[in-house]
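Chemist: coords please:
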Amino acid sequence: MTAPTTPTVVLVHGAFADAAGWTGVIAELQRHGIPVIAPPNPLRGLAADAAYVASVTAQVDGPVVLVGHSYGGALITVAGTTENVVGLVYVAAYVLEEGESLGELQGRFPTSLLVSNLKQWTYPVEGGDPAIEVTIAADAFPSVFAADVAPDVTQVLAVSQRPLAAAAFEEKATAAAWKTKPSWALVAGADQAINPDVERFGAERAGATVVEIEGASHAVAVSRPKDVADLIRDAVRATG
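Modeler: Alright, predicted model coming up:
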């Protein structure tokens, strides 16, 4: 009889950030002997990004717990149908229903500060017109994204954002893995990027095990890495 395999944790960052935002969480997980990888999220569109995450996940030996922050939550909802995924963890994230877009989910609730503080850029598309991508206005970034993170850190994060293709807000999820996989969710109680009610609604709809952190900003993985890692460890223990 073979011993149980500890699932590998795959951490999927969201928009306006990169995998470095998981640094504190990675350190916590590694300290407990949990295998973890944090791939880059292309941030070019829901279908394409979810396909990339699914491809990374499928190449991991053994079971996987997929973790998505923010927009990354939408991606794990679709990519989580990959056969070796055994659990989903949403961190201050969008939890979509099949056939639903980010815009549709957000539209049910009062808008967050994020919406009025987006800056548009363009990027080239081979064979077509330039496409639009968005970042958070640098001066608004601390209050919108990371109000509980040290100012010297937020200044760096504000100017090193990775933009999200604007088209991602309108693409519809082609699957909802939480219907067949167990899920956990962390709600950031003081989130100004995603209305916490959006996080609560999605988590409840998915039947997720929910933890809410009062006063936590959208950058909860940076400001409260132990709390985030503890929830991920719960998922690993439950699925391993």
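Chemist: Could you use CA atoms for every contact and neighbour count after this?
Modeler: Fine.
Chemist: Spit out the contact partners of the residue nearest in space to the middle of the chain.
Modeler: Nearest to the geometric centre of the chain sits residue 69, at 1.9 Å (CA atoms, centre = their mean). Contacts for residue 69 (CA atoms under 8 Å, 6 or more residues apart in numbering) come out as 12-14, 90-93.
Chemist: which pair in these spans the largest distance?
Modeler: Using CA to CA, the two most remote members of the contacts of residue 69 are 12 and 92, lying 12.2 Å apart.
Chemist: let's see this one next to it:
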Amino acid sequence: MLRLATALAALMLIAAPAWAQQPAPAKPTVILVHGAFAESAGWNGVISRLRAKGYPVIAAAVPLRSLKGDAAYVGALVSAEPGPVVLVGHSYGGEVISVAGAGHPNVKALVFVDGLAPEVGESAASLGARFPTATLAQALAPPVVLPDGSADIYISPAKYHDQFAADVPTAEAALMAATQRPIVKSALEEPAAALSWRSVPSWFVWGSRDLNIPPALHAFMAKRAHAREAVEVPGGSHVVMISHPDLVAAMIERAAQPGQ
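Modeler: Have a look, this model is predicted:
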């Protein structure tokens, strides 16, 4: 009886179609890139949801010293991955992923979360000047002058909640204000030297009450990039990955699907 069962099992294996014998393809690695006035832990809600679905995730700790340098850092992470990668950028991190994705054929998708997608020659500052309705400048603390003469900028802790994270609980926003990573002012003025959103499929999501980057600018960039999806979250602030992690994680999953 045992021999018969073994023989039947072997026969079923031989008769099974070839596709049924192939291992499931590995899921792409998701690299999450924070922006200015934030840090990598801001992705925690999205990370937990992606990991539960089996996605490898890296939340990069971006230096925020220069667009060129930040993009080179993220590009090195991409180069270290043997398989496909989905790049996800928040705010200034959108600029970083767009530049970093250029020249990396394993980048299969870009997801901009309240993120900037500049054309070559554009900067965060120049895009903001074209859509001058944000209130970030009024919310900044006095700059911290560094030994080399450059200046770090922060959002004033007293204004952080209303400016940056109005749809996040007050206590959580207070922690975010205390742990915010500053950016060198010149990085926001540095023009993008490359881009990848013209050749790599893109997805955009932003809050309708984003006070750092105007919703009209988000819509303009998404249309210009011929985004696969462009979603405006009603009442969402500049940090929809924190206030709406389910929605953002689901978009990243869609971007990661084969054939996109």
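Chemist: out of the contacts of residue 69 of structure 1, which one sits closest to residue 180 of structure 1?
Modeler: The shortest approach to residue 180 of structure 1 among the contacts of residue 69 of structure 1 belongs to residue 90, at 15.3 Å (CA to CA).
Chemist: Just tell me what the residue nearest to the centre of structure 1 corresponds to in structure 2.
Modeler: When structure 2 is aligned by TM-score structural alignment, the residue opposite residue 69 of structure 1 is residue 90.
Chemist: cool, residue 44 of structure 1 as well?
Modeler: Aligned counterpart of residue 44 of structure 1 in structure 2: residue 65 (TM-score structural alignment).
Chemist: Let me see the ranges of the strands in structure 2.
Modeler: 29-33, 57-60, 85-90, 107-113, 144-145, 151-153, 183-184, 202-207, 229-233 (DSSP state E).
Chemist: now those in TSV, with distance to residue 48 of structure 2?
Modeler: Shown next, in TSV, are the strands of structure 2 (distance: least, CA to CA, whole Å):
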stretch	distance to residue 48 of structure 2
strand 29-33	12
strand 57-60	9
strand 85-90	15
strand 107-113	17
strand 144-145	35
strand 151-153	30
strand 183-184	27
strand 202-207	19
strand 229-233	21
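Chemist: Which one, of those, ends up nearest to residue 196 of structure 2?
Modeler: Here strand 107-113 is closest among the strands of structure 2 (CA to CA), at 8.4 Å.
Chemist: What span of structure 1 is the closest one aligned with?
Modeler: Using TM-score structural alignment, strand 107-113 of structure 2 lines up with residues 85-91 of structure 1.
Chemist: With structure 2 overlaid, how far apart is the matching stretch on average?
Modeler: Here stretch 85-91 of structure 1, set against structure 2 after superposition, deviates by a mean of 0.4 Å using mean CA distance after the TM-score superposition for structure 1.
Chemist: how far away is residue 51 of structure 2 from residue 83 of structure 2?
Modeler: Distance, residue 51 of structure 2 to residue 83 of structure 2, using CA to CA, to the nearest Å: 17 Å.
Chemist: between the two, which one's more packed in?
Modeler: residue 83 (15 against 12; other CA atoms under 10 Å).
Chemist: ok, the more buried one - contacts?
Modeler: 28-29, 106.
Chemist: same thing but 10 Å
Modeler: 26-29, 105-108 (CA atoms under 10 Å, 6 or more residues apart in numbering).
Chemist: Dump those to CSV, plus distance to residue 158 of structure 2 and neighbour count.
Modeler: Listed next are those as CSV, based on distance: CA to CA, whole Å; neighbours: other CA atoms under 10 Å:
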residue, distance to residue 158 of structure 2, neighbour count
26, 45, 11
27, 42, 18
28, 40, 24
29, 37, 21
105, 43, 13
106, 42, 16
107, 39, 25
108, 40, 23
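Chemist: Structure 1: which residue goes with residue 55 of structure 2?
Modeler: Match for residue 55 of structure 2 (TM-score structural alignment): residue 34.
Chemist: mind listing the helices for structure 1?
Modeler: 23-31, 46-58, 71-79, 102-106, 141-145, 151-159, 196-205, 220-223, 225-239 (DSSP state H).
Chemist: most packed of those helices?
Modeler: Across the helices of structure 1, averaging neighbours per residue (mean count of other CA atoms under 10 Å) puts helix 71-79 on top, at a mean of 30.
Chemist: Show me what that helix is packed up against.
Modeler: With contacts defined as 3 or more CA pairs under 10 Å, 6 or more residues apart in numbering; DSSP states H and E, the packing partners of helix 71-79 of structure 1 are strand 8-12, helix 46-58, strand 64-69, strand 85-91.
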